[in-house]
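Enquirer: here is the input, now give the coordinates:
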Amino acid sequence: MSEIFIIAEAGVNHNGDIKLAKKLIDAAKNAGADAVKFQTFKAECLVSKVAQKADYQKQATKTGESQQEMLKKLELSFSDFKDIKNYCEEKEILFLSTPFDFDSIDFLESLGMPIYKVPSGEITNLPYLIKIASTGKPVIMSTGMSDLDEVGLAIKVLRDYGAGKITLLHCNTQYPTPFEDANLKAMLTLKERFGFAVGYSDHTLGVEVSLAAIALGAKVIEKHFTLDKSMEGPDHMASLDPQELKVMVTSIRNIEVALGDGIKRVSKSENPNKEVARKSIVAKRGIVKGEIFTEDNLTVKRPGNGISPVKWFEVLGTTAARDFSEDELIEL
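Expert: Below is the predicted model of the structure:
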């Protein structure tokens, strides 16, 4: 990827309402994200009836319901997703969605999904990985809750079964992620160990960790966002609001430009400052024609449009060809 790919993660923050989903698309487009990503699943295929919610989900939602009951309320139909994809095309933002079951993979494939995002929870799900890989599409894989051996096995499965280009996202799946657990340097370990482009799926509060990931070389950033953090639902509280998302995207684009190409050179903007900020060899006092230049009658001062002091020892010992007044630029 020649540019940093920013995924605005809508996830399930539409609360099962396609109207809210479209508003999230509008917000992602307005922020300047490259893609807006949802989650496609059938609750009964994703979790069992007895599966409990994560602690963060319990804190953000009604504690009496099961995980399946919670997710059932957050489902969008396949028909809804067709509408959402069409709306994304109208708004000229890439539609992505993470599938969580085989039926959803088949459905998204029928929509022409260009890239598959593998979530952290599926990294040990070999049948799922085989199904994703068999599409031949590029894969962006989050690596939360995993170690290097598990990541390596998932990569082997993806490659063995025909996946396209693989990008690895460092990730911590706690919502929100404590700063001390972000461990951004692990992103560099993934790059060094496996040789793939890397990025960061950010569940920390705020935007600074995503920006730090860019400075460390992330090529993909994924960040949850919502229309309103106070809405009921598992992910709203740990998400950015639309204005924060826009700030993050703008900041990433600025950093992207600021990183440059790595070649140390005089930039176009600073070139005029060389004459102002650098120095030249000048007369420390009045000098008469024929006098020998020495450390007693020469000094170095701004501006830098005369003989550079880098030639100091070339000037010392030569003879003044004319008179020089104090502070006058020396000429040979």
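Enquirer: hey, let's count contacts and neighbours off CA atoms from now on
Expert: Will do.
Enquirer: which one's the longest helix in this structure?
Expert: helix 242-259 (DSSP state H).
Enquirer: any buried residues in that helix, and which?
Expert: Buried positions in helix 242-259, judged by neighbour count with 16 or more other CA atoms under 10 Å: 242, 244, 245, 246, 248, 249, 251, 252, 253, 256.
Enquirer: with stretch 264-284 instead?
Expert: Within stretch 264-284, the residues scored as buried using 16+ other CA under 10 Å are 278, 279, 280, 281, 282, 283, 284.
Enquirer: ditto for stretch 310-327
Expert: Applying 16+ other CA under 10 Å to stretch 310-327 flags 312, 315, 320, 324, 327 as buried.
Enquirer: break down the protein into its strands, ranges please.
Expert: Assigned by DSSP state E, the chain shows strands spanning 5-11, 35-40, 94-99, 116-118, 139-142, 166-171, 197-202, 220-224, 280-283, 298-301.
Enquirer: minimum distance to residue 88: which of those strands has it?
Expert: strand 94-99 (5.8 Å; CA to CA).
Enquirer: quick check: angle from that closest one to strand 35-40?
Expert: Interaxial angle, strand 94-99 versus strand 35-40 (axes from the mean of the first three to the mean of the last three CA atoms, to 10 degrees): 30 degrees.
Enquirer: report the contact partners of the residue of the chain positioned farthest from its centre.
Expert: Going by CA atoms, centre = their mean, the residue of the chain most distant from its centre is residue 290, 64.7 Å out. Contact analysis of residue 290 by CA atoms under 8 Å, 6 or more residues apart in numbering lists 319, 320, 321, 322.
Enquirer: swap in residue 312?
Expert: Contacts of residue 312 (CA under 8 Å, 6+ apart): residue 281.
Enquirer: buried residues, stretch 15-35. List them.
Expert: Buried-residue list, stretch 15-35, by 16+ other CA under 10 Å: 15-16, 18, 21-22, 24-29, 31-35.
Enquirer: er, stretch 74-82 actually
Expert: Buried residues in stretch 74-82 (16+ other CA under 10 Å): 74, 75, 76, 80, 81.
Enquirer: equivalent analysis for stretch 41-51, please.
Expert: Going by 16+ other CA under 10 Å, stretch 41-51 has these buried residues: 41, 42, 43, 46, 47.
Enquirer: nearest to residue 264 among those residues?
Expert: Lowest distance from residue 264 to the buried residues of stretch 41-51 (CA to CA) belongs to residue 41, with 49.5 Å.
Enquirer: and the closest one, what is it in contact with?
Expert: Contacts of residue 41 by CA under 8 Å, 6+ apart are 75, 99, 100, 101, 104.
Enquirer: residue 39 now?
Expert: Counting by CA under 8 Å, 6+ apart, residue 39 touches 11, 12, 97, 98, 99, 100.
Enquirer: which ChimeraX command selects the buried ones in the residues you listed?
Expert: Provided next is the ChimeraX selection string for whichever of the contacts of residue 39 are buried by 16+ other CA under 10 Å:
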select :11,12,97,98,99,100
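Enquirer: another for comparison:
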Amino acid sequence: MEQLRIGNRFIGDGQPAYIIAEMSANHAGSLERAKEIIHAAKESGADCIKIQTYTPDTLTIDCNNHYFHIDNGTWEGENLYRLYGKAYTPWEWQKELKEEAEKVGLDFLSTPFDNTAVDFLEDMGLAFYKIASFEMVDLPLLSYVASKGKPIIMSTGMATLREMKEAVETIFATGNRQLALLKCSSVYPADPADMHLRTISDMKKEFGIPIGLSDHSMGSLSATTAVALGANILEKHFCLSREIENPDASFSMTPEEFKEMVTHVRQTESALGRPMYGPSEQEKSSLVFRRSVFVVQDIKKGETISEENIRIIRPGYGLHPREFNYVLGKTCTKDMDRGMPLTADAVENYLTFREATAGDEKLIFDWANEEETRKQSFHTEPIPWENHREWFAESLRNPDRHLYICYHGETPVGMYRLDREEEGAFEISYSIAQEYRERGYGKAMLSAGEALLRETHPDAVKLTAKVKKGNEASRHLFVALGYEEMETEEFYSYSKLME
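Expert: Next up is the predicted model:
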């Protein structure tokens, strides 16, 4: 999906919802109140303050016949010309309001309703434009706004899919593709039951651009639901108080309500998170309550592992239950007492190696970018794909580097790397896939790696390794395997002479 850029901010999937506070007529004719609204919007969590740029004469004509009378809804009984006279924001205020918004750190947005308004806003240096639902069908106006080459956010109230496509094509025909659309119900206030918010997801598939909601309903339910459905932008009318009489007050949010809505939206975004499988950080402590393979009868070193001496039980410190059948009939490498978890290092020939090939590029990339792996690495930032591809290709070409994929059975569980430092000396680096950690795989891998080195490099005389400070699991592992430890300012170094 394309993203929209407003200044240094990107709007689209993967970004927080962009929240617009629509001032509209809520200034009720007072410049000072308009400035207060800007400050209150900032304090309430808005990203942007929006006004409207029109006069009664740019929207309609002064005519009193029945065509120009409103017969229902919030403004029933009003004449269009008189209504717009009450609601408009004087143009002589607008530069000052833009400066006030910029001073408090809010983006400033306006809706032009004719070409003269566009020209006025261009002279004022407006960074992006809003198109109202009722003006979406004014294709010459859309073309003129788009010709300025700036981002556009367009409401789509009442529009058929054909009308939406026509409007989008009109804008794109100018060469300007900086566009977002807002689902909108052009009723004031709108009934959530008549808003059909699932249209947001459909619009995203249809247009491939950011989609949001221009919300005229009361409360924050529709806004938070829209975010859950993927809305990238939210627009809500904003007032200091609904007691201040003006044409838009009855369906506008007060600062307290708006702030609560922003909180709900951000909580919703946090709860949505990202596609993720496996335990969350909070769940990790509960992994110990899973079942795993445990010793239920004492096993002596050299004895055979069988259904009589191991079982799948709680807690979860032993091998994964899927390994139960795999270890049956294998030899135990050390004495194991009843009640001890069966771990990989206690099973003879549990792990095997094969040399890495070009087809392992993505597998190793995914392991390298696991959260815990990055945390324990000397460079903690995620590794970009292109950087990894270059490193991996060079590693396969380098005669002094040997990359291995470590397996148990047919399942890859980690990577083992040997780098020749000098004649007969090799540095070890290894990583274990997240789900196999703390199950003895590290010790089994390093032990099996020593045997592999003896087989492939009979001239090897020494193994070395470096461990980042704070990585206590790896530190204890190397010490347990007989490596000599030396502490430096940033890491521990290890060395071991081959026997």
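Enquirer: just to revisit the earlier point, looking at the buried residues of stretch 74-82 of the first structure, spot the one nearest residue 182 of the first structure.
Expert: The closest of the buried residues of stretch 74-82 of the first structure to residue 182 of the first structure turns out to be residue 74 (CA to CA; 27.6 Å).
Enquirer: that closest one maps to what in the second structure?
Expert: Using TM-score structural alignment, the equivalent of residue 74 of the first structure in the second structure is residue 87.
Enquirer: equivalent analysis for residue 224 of the first structure, please.
Expert: Aligned by TM-score structural alignment, residue 224 of the first structure pairs with residue 237 of the second structure.
Enquirer: re the thing from before, let me have the buried residues of stretch 264-284 of the first structure in a markdown table, extended by distance to residue 122 of the first structure.
Expert: As requested, these are exported to a markdown table (distance: CA to CA, whole Å):
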| residue | distance to residue 122 of the first structure |
| --- | --- |
| 278 | 59 |
| 279 | 62 |
| 280 | 65 |
| 281 | 68 |
| 282 | 71 |
| 283 | 74 |
| 284 | 75 |
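Enquirer: and those residues, which is closest to residue 204 of the first structure?
Expert: Nearest to residue 204 of the first structure among those: residue 278, at 44.5 Å, using CA to CA.
Enquirer: enumerate every residue touching the closest one.
Expert: Counting by CA under 8 Å, 6+ apart, residue 278 of the first structure has contacts 302, 303, 304.
Enquirer: aligned to the first one, what sits in the second structure?
Expert: Same thing as residue 302 of the first structure. Residue 302 of the first structure maps onto residue 314 in the second structure, by TM-score structural alignment.
Enquirer: just give the nearest non-adjacent residue to its match, would you?
Expert: residue 291 (4.2 Å; CA to CA, 6 or more residues apart in numbering).
Enquirer: what residue of the first structure takes the place of that neighbour?
Expert: So, by TM-score structural alignment, residue 291 of the second structure is matched to residue 279.
Enquirer: got a list of what its match touches?
Expert: So residue 279 of the first structure contacts 300, 301, 302, 303, 304, 305, 306, 308, 309 (CA under 8 Å, 6+ apart).
Enquirer: okay but the fourth one is in contact with residue 282, surely?
Expert: If I follow you right, that is residue 303 of the first structure. No. Using CA atoms under 8 Å, residue 303 of the first structure is not in contact with residue 282; the gap is 9.7 Å.
Enquirer: so which of the contacts of residue 278 of the first structure persist in the second structure?
Expert: When you map the contacts of residue 278 of the first structure onto the second structure and apply both residues aligned by TM-score structural alignment, their matches' CA atoms under 8 Å, the shared contacts are 302, 303, 304.
Enquirer: okay, those residues in a markdown table with distance to residue 140 of the first structure next?
Expert: Below are those laid out as a markdown table (distance: CA to CA, whole Å):
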| residue | distance to residue 140 of the first structure |
| --- | --- |
| 302 | 54 |
| 303 | 54 |
| 304 | 52 |
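Enquirer: just the residues you listed now: which is nearest residue 201 of the first structure?
Expert: Nearest to residue 201 of the first structure among those, with distances taken as CA to CA, is residue 304, at 48.6 Å.
Enquirer: show me where the stretch 201-350 of the second structure has its helices.
Expert: With helices called from DSSP state H, counting those that start in this stretch, the stretch 201-350 of the second structure shows them at 221-228, 255-272, 324-327.
Enquirer: ignore the last one, the stretch 1-150 of the first structure
Expert: Counting by DSSP H, counting those that start in this stretch, the helices of the stretch 1-150 of the first structure are 18-31, 43-46, 55-60, 67-72, 78-91, 102-110, 126-133, 148-160.
Enquirer: packing partners of the fifth one?
Expert: Applying 3 or more CA pairs under 8 Å, 6 or more residues apart in numbering; DSSP states H and E, we find helix 78-91 of the first structure packed against helix 18-31, strand 94-99.
Enquirer: which one of these lies nearest to residue 274 of the first structure?
Expert: Among those, the nearest to residue 274 of the first structure by CA to CA is helix 18-31 (38.3 Å).
Enquirer: residues contacting residue 42 of the first structure?
Expert: With CA under 8 Å, 6+ apart, residue 42 of the first structure has these contacts: 72, 75, 100, 101, 104.
Enquirer: and the gap between the match of residue 74 of the first structure and residue 54 of the second structure?
Expert: 10 Å (CA to CA, to the nearest Å).
Enquirer: cool, and residue 24 of the second structure?
Expert: For residue 24 of the second structure, the distance to residue 54 of the second structure equals 11 Å [CA to CA].
Enquirer: next: residue 291 of the second structure.
Expert: 68 Å.
Enquirer: identify the residues contacting stretch 196-210 of the first structure?
Expert: Residues outside stretch 196-210 of the first structure that contact it (CA under 8 Å, 6+ apart): 142, 166-179, 182, 187-188, 190-191, 213, 217-224, 238-240, 244, 248.
Enquirer: go again with 6 Å.
Expert: 167-171, 175-177, 218-223, 248 (CA atoms under 6 Å, 6 or more residues apart in numbering).
Enquirer: from those residues, which single one is nearest residue 53 of the first structure?
Expert: residue 175 (12.7 Å).
Enquirer: still on that earlier bit, ok, the match of residue 74 of the first structure - contacts?
Expert: Per CA under 6 Å, 6+ apart, neighbours of residue 87 of the second structure: residue 25.
Enquirer: how much space separates it from residue 390 of the second structure?
Expert: 61 Å.
Enquirer: returning to that earlier point: among the helices of the stretch 1-150 of the first structure, which comes closest to residue 230 of the first structure?
Expert: Per CA to CA, nearest to residue 230 of the first structure of the helices of the stretch 1-150 of the first structure: helix 55-60, 9.6 Å.
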